[in-house]
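Participant: What shape does this take:
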Amino acid sequence: MSQQHAISSADKIDGAVLKIAGVVVLGAIMSILDVTVVSVALPTFQQDFGASYAEVAWTMTAYTLSLATVIPATGWAADRFGTKRLYMAALLLFTLGSGLCATADSIEQLIAYRVLQGLGGGMLMPLGMTIMTRAAGPHRIGRLMAILGVPMLLGPIGGPILGGWLIDVASWKWIFLINLPIGLVALIYAQLVLPKDNPEPSESFDVVGALMLSPGLALFLYGVSSLPETGTITATKTWTTMLVGAALVIAFVWYSFKPRHPLLDLRLFRNRNLTVASLSLFVFIVAFMGAGLLFPSYWLQVRGETTLMAGLLMAPQGIGAMLTMPIAGTLADRVPIGRTVPFALALIAAGFFTFTQLDADTDKTLLLGSLFVMGLGMGGTMMPIMTSALRTLSGPEVARGSTLVNILQQIGGSIGAALMSVILTSRLNGSPEIPGAVNPQTGEPLTEAELAIGSQQDPALAQTAPPGLIDRALEFVADAFGYTFWVAFALVLATFIPVAFLPRRKMERPLAAEADAPPTPVVMH
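Facilitator: As a prediction, the model looks like this:
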């Protein structure tokens, strides 16, 4: 066998690796869908539990905070207990939490069970990335990460569709009950497919670091998450929690270089490739994921679509991503991503620009086409950047690196969502009040924008308004969305700065060594 033929054989994705990828994708689907599927159920929670919007919003916030709390310890736990055992434990915890959520009789119970669910879900993604990186080896990781990217991109699209359909045909309990059969299949699948763990003695747990980082992240993200509710960073519960959280995180950063084995290994940022890729990913997540949550809101609040239809109208984005993601994954293994990602990012920017020009009756075909173009760009951006971040890591660094990447994703997504929500809310608050009208939910004066949004969900309200008022107010609301998308568009353009420093030359690897080496075991050392 020639050396070139051996290399070609080693580069192929064999059946054993694909089976392992299947386990990881199942876990990722459950974890990511549960972030978005709950969003469409919030009005139902308000009605069934007699709770305010601020209270039911905690069903999402609590899940996010528990994710942020558990992610930092995942790298250490993977070293200590082995990836297979920990991954199956995370699956079990997530599945049990889902079952308990379906039994909740009060909003307080549901929030508590969502915390439990998030503790399991928070470990699934970093562990899944570690498992796949180990299984594929550095030269095939691009194609494997493209597989993992499918649920990461389709989750925000499929979640609202699935949630809306389940609530319509059954009840809100089924958005959690559906996880039970998927979780059971994933557990059996993982037991059969993942190789047996052989963990070696691990370093001691960084208790001091954990007492700073996990509470710090939770407090900071709590403050960020409360921004849409308070509407200002000067609100006491917003700035105090953000300040204390940021202080704890900064203290951890200063402390983390002292112990030999810190909870989060920031020394990995000495790797230029990881640093540039992580910065690119963070800026991109803030811009795209934050604005991505507003697309369905536009369909609901301005165009008067149903929840299910709003989710379906996001499908072109997912179709575009599915078309380019396999191609981008293959290219990431063969072509430096610094040469491909800028073109994909340009597609996203082009699609995004359309949404900066929104009005109350923008042509749907134009908007759907723009979402499709953005999806094409998404498929060639997010996963190749993540691939670049992890490609040059080896051994125990893989678990540590995937933990870093997931924390940056979590923080970036939370900041992006809060930033876009605050900008949109502040613009909507500038709408004129209707003399003598009162908002039945808040008891405060009713604005034209609130009436217009309400009329889209309850057409009878439109009959009570003076002629032309609804149309004028809907244009105001659409303009507020357009202004918010201008901010997101500017952040997308800012992503080009770190992306310009991504590797543009192919990294050398010893060909014979790669071809002759045995398959990388899916364990942590």
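Participant: alpha carbons only for contacts and neighbour counts from here, please
Facilitator: Will do.
Participant: Contacts only, for M132.
Facilitator: By C-alpha atoms under 8 Å, 6 or more residues apart in numbering, the residues touching M132 are 17, 20-21, 24, 141, 144-145, 522.
Participant: and it, which of the three is it?
Facilitator: Using DSSP: H, G, I helix; E, B strand; the rest coil, the structure places M132 in helix.
Participant: okay if I get the contacts of M132 as TSV plus distance to S394?
Facilitator: Output for the contacts of M132, formatted as TSV (distance: C-alpha to C-alpha, whole Å):
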residue	distance to S394
V17	18
I20	19
A21	19
V24	20
I141	12
L144	16
M145	16
V522	12
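Participant: one more to line up against the first:
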Amino acid sequence: MPETPATPAPTHRWWLLAVLALAQLMVILDGTIVNIALPDAQIELGMTDGDRTWVVTIYALAFGSLLLLGGRVADYWGRKRSFIVGMIGFAIASAIGGLAVNTEMLLAARALQGVFAALLAPAALAILTITFPGGKERIKAFAVFGAIGGGGAAVGLLLGGALAEFASWEWCLLVNVPIAIVAIIGALVFMTESRAHGNTKYDIPGTVLVVAGLASLVFGFSRAEEGWGRLDTIGLLALGVVLLAAFVLVESRVSNPLLPLRVIVNKVRGGAFLVSALTGSALLGGLLFLIFYFQIVLGYSPLLSGLASLPMTAVIMVTVGILSNVLPKIGVRLPMTVGPILAAAGLFYLSFITVEGNYLLEVLPGLVVLGIGLGAIFVPLQNVALAGVEDHDAGVASAAVTATQQIGGSIGTALFTALYTSAISSYLADNASSPTAQFGALVSGYSAAFVCAAALMLLAAPIAFFLIRPSKDDLLKGGTAVHMG
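Facilitator: Reported below is the predicted structural model:
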């Protein structure tokens, strides 16, 4: 029996979008807001540097490895139910983290956050997909949702900076509780239940393979920050590739696949997934090193660092507002080709930062160009990635989009960190006697990371140009098959 999800009344759709955007914001900002809290948390809980790294890694590990399973659970169990349970679980985990009295308690809380985020995130995107099945409203809804995804990281830096400066590090986690309460109330009022019908049996072999494979990849890339030649790094990455290859083989043969291959083999959606991964790697990696530059080299406070990042978010929002109105006329190919080029130019501009650090001349122009480029990508990206997906697969397809961003971020962070470390060593070898050698080495490392991020972002342009070519009509229809020409 085909799925016939109840669609909210038109007047309620935008309220529901606000609820979904709030959930998206909470999940996205949690990655950066916790980074702001880590220095104080490390001192108070007596964490080692390794423990501090695990606070970030364990969340990415749980979130990234369980996303596809979370998407299928949302499809079969019910998207509204999954959204609410995910939100409640995320809030409880955040409260546990905020009340942590030792390292173990904080790490357990972060793992739980990742588990429930893996259920919450694909449910939210799937609900958005079926609530706005087509037309110009779909474009605007996905534009808003995408802008939250792009700007949420910077918002997290600002909010985390304010909380760390005027309250305490615990509130960087506890702030999720009131946000979740508002979102849960909104879900109960505006959300209707929808679920997949027909074949709803879980693919146990596929689930085991993909969870283990994604976990190996995420963990492997996190270990790569300490050296790509390490035996555990190579072993984990190789194991992840083997397990995911076995997963694809299983999915091609079972009658109830966890991730139907029809979701990813479509040329347009496949291209969108690649662009999503490259954007995630460049954005997450680029922002991380920019904050390091603000705080360590320029001596900015956490709050001032967040404020210094805001122009990028503001430009993203303006670009989204403009582009969402003209996208039906110009189609997605142009912005998804030009966007990566502009984003790469902005990142490359940031590679010219200096120890003296003139924000208005060396940073702000790069942030503005980067924001325009990211806005051009975010408006059509998730719309294109989910175009033509059957309602039965909405949850798992949504999870695949988020998974590409998560894996891309892990790859980018590991790659940039390796280049950053290499650049520092090279600089110190040539300038050991310089009185500013320490800060000069750091800036050299940040510049190398920005150049690499720009190169990855630039790769997205030809992918978009040659693969992402749906017609304007297909874009407006949304839920129908995507034109391949």
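Participant: just to revisit the earlier point, please indicate which of the contacts of M132 of structure 1 are buried?
Facilitator: For the contacts of M132 of structure 1, a burial check counting by 16 or more other C-alpha atoms under 10 Å picks out 17, 20-21, 24, 141, 144-145, 522.
Participant: Could you give me the buried positions within stretch 98-111 of structure 1?
Facilitator: Buried residues in stretch 98-111 of structure 1 (16+ other C-alpha under 10 Å): 98-102, 104, 107, 110-111.
Participant: now those as CSV including secondary structure and distance to I182 of structure 1?
Facilitator: Shown next, in CSV, are the buried residues of stretch 98-111 of structure 1 (DSSP: H, G, I helix; E, B strand; the rest coil; distance: C-alpha to C-alpha, whole Å):
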residue, secondary structure, distance to I182 of structure 1
S98, helix, 11
G99, helix, 12
L100, helix, 15
C101, helix, 16
A102, coil, 15
A104, coil, 20
I107, helix, 25
L110, helix, 21
I111, helix, 22
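Participant: Can you tell me which of these is nearest A287 of structure 1?
Facilitator: Distance to A287 of structure 1, by C-alpha to C-alpha, is smallest for I111 among the buried residues of stretch 98-111 of structure 1, at 28.0 Å.
Participant: which residues does that closest one contact?
Facilitator: Counting by C-alpha under 8 Å, 6+ apart, I111 of structure 1 has contacts 58-59, 62-63.
Participant: Could you do G318 of structure 1 as well?
Facilitator: Per C-alpha under 8 Å, 6+ apart, neighbours of G318 of structure 1: 153-154, 157, 372, 375.
Participant: Apply 6 Å and report the result again.
Facilitator: 154, 375 (C-alpha atoms under 6 Å, 6 or more residues apart in numbering).
Participant: and it, what pairs with it in structure 2?
Facilitator: In structure 2, G318 of structure 1 lines up with T313, judged by TM-score structural alignment.
Participant: Check F489 of structure 1 too.
Facilitator: Checking TM-score structural alignment: F489 of structure 1 goes with A454.
Participant: residues of the helix or strand that match falls within that come out buried?
Facilitator: Per DSSP states H and E, A454 of structure 2 falls inside helix 437-467. Using 16+ other C-alpha under 10 Å as the burial criterion, the residues of helix 437-467 of structure 2 that qualify are 437-465, 467.
Participant: mean distance, it to its aligned residues in structure 1?
Facilitator: Its aligned residues in structure 1 lie a mean 2.1 Å from helix 437-467 of structure 2 after superposition (mean C-alpha distance after the TM-score superposition for structure 1).
Participant: For the following helix or strand past that helix, which helices and strands make contact with it?
Facilitator: Per DSSP H and E, helix 437-467 of structure 2 leads on to helix 472-477 as the next helix or strand towards the C-terminus. Counting contacts by 3 or more C-alpha pairs under 6 Å, 6 or more residues apart in numbering; DSSP states H and E, helix 472-477 of structure 2 packs against no other helix or strand.
Participant: List the residues that contact the match of F489 of structure 1.
Facilitator: Taking C-alpha under 6 Å, 6+ apart, one finds 344, 347-348 in contact with A454 of structure 2.
Participant: top of these by neighbour count?
Facilitator: Highest neighbour count within the contacts of A454 of structure 2: A344, with 31 neighbours (other C-alpha atoms under 10 Å).
Participant: Would you mind finding the match for that one in structure 1?
Facilitator: By TM-score structural alignment, A344 of structure 2 lines up with A349.
Participant: With L493 of structure 1 as the reference, measure out to that match.
Facilitator: The gap separating A349 of structure 1 from L493 of structure 1 is 7 Å, by C-alpha to C-alpha, to the nearest Å.
Participant: for I188 of structure 1, same thing?
Facilitator: In terms of C-alpha to C-alpha, I188 of structure 1 sits 45 Å off from L493 of structure 1.
Participant: and the aligned partner of T95 of structure 1 in structure 2, what does it touch?
Facilitator: The alignment partner of T95 of structure 1 in structure 2, by TM-score structural alignment, is A91. Contact analysis of A91 of structure 2 by C-alpha under 6 Å, 6+ apart lists 176-177.
Participant: Does A91 of structure 2 belong to a helix, a strand or coil?
Facilitator: helix.
Participant: name the element the spatially most central residue of structure 2 belongs to?
Facilitator: Centre of structure 2 computed as the mean C-alpha position; nearest residue by C-alpha atoms, centre = their mean is Q405, 4.7 Å away. Assignment of secondary structure by DSSP H and E places Q405 of structure 2 within helix 394-431.
Participant: Just the angle for that helix relative to helix 437-467, thanks.
Facilitator: With axes from the mean of the first three to the mean of the last three C-alpha atoms, to 10 degrees defining the directions, helix 394-431 of structure 2 sits at 140 degrees from helix 437-467.
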